[in-house]
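A.B. asks: Have a look at this fold, sequence not included:
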């Protein structure tokens, strides 16, 4: 996700976390895994 790993220093970890949470809440296992990796 560009909000988490952008090489142009436009990182927005809070936005990335919110989008991963939305995906996880919707049943997306990858979103849940990414959220866990971020330390949520």
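C.D. replies: Looks like it came in fine. Everything numeric in this text was worked out from a predicted model, so none of it was measured.
A.B. asks: only C-alpha atoms for contact and neighbour calcs from this point on.
C.D. replies: OK.
A.B. asks: what's stretch 18-32 in contact with?
C.D. replies: Stretch 18-32 is touched from outside by 34-35, with contacts defined as Cα atoms under 8 Å, 6 or more residues apart in numbering.
A.B. asks: how about that stretch: buried residues?
C.D. replies: Taking 16 or more other Cα atoms under 10 Å as the neighbour-count basis, stretch 18-32 is seen to contain the buried residues 19-21, 23-24, 31-32.
A.B. asks: Next one for the comparison:
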């Protein structure tokens, strides 16, 4: 089983990449890393 680690998901490009991944991959297979957790949105 493949797992994906995405970085920079609070930025413009990273948020689009995450949305695309969520259409293709189950959320349980995706992990994200952020510098500033306060920038995360639901």
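C.D. replies: Yep, it's here. These figures come from a predicted structure and were not determined experimentally.
A.B. asks: Could you get me the TM-score between them?
C.D. replies: Their TM-score after superposition, calculated using TM-score structural alignment, normalised by the length of structure 1, is reported as 0.45; 28 aligned residues with a Cα RMSD of 3.0 Å.
A.B. asks: now, which of the buried residues of stretch 18-32 of structure 1 lie within helices?
C.D. replies: Within the buried residues of stretch 18-32 of structure 1, residues falling in helices by DSSP state H are 19-21, 23-24, 31-32.
A.B. asks: Distance to residue 13 of structure 1 added to those, as CSV?
C.D. replies: Written out in CSV, the entries for those read as follows (distance: Cα to Cα, whole Å):
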residue, distance to residue 13 of structure 1
19, 10
20, 10
21, 12
23, 15
24, 16
31, 14
32, 15
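A.B. asks: quick one: which two of those are the most distant?
C.D. replies: With Cα to Cα as the measure, no two of those lie farther apart than 19 and 32, at 10.4 Å.
A.B. asks: so where does residue 16 of structure 2 fall, helix or strand?
C.D. replies: Assessed by DSSP states H and E, residue 16 of structure 2 sits inside helix 12-24.
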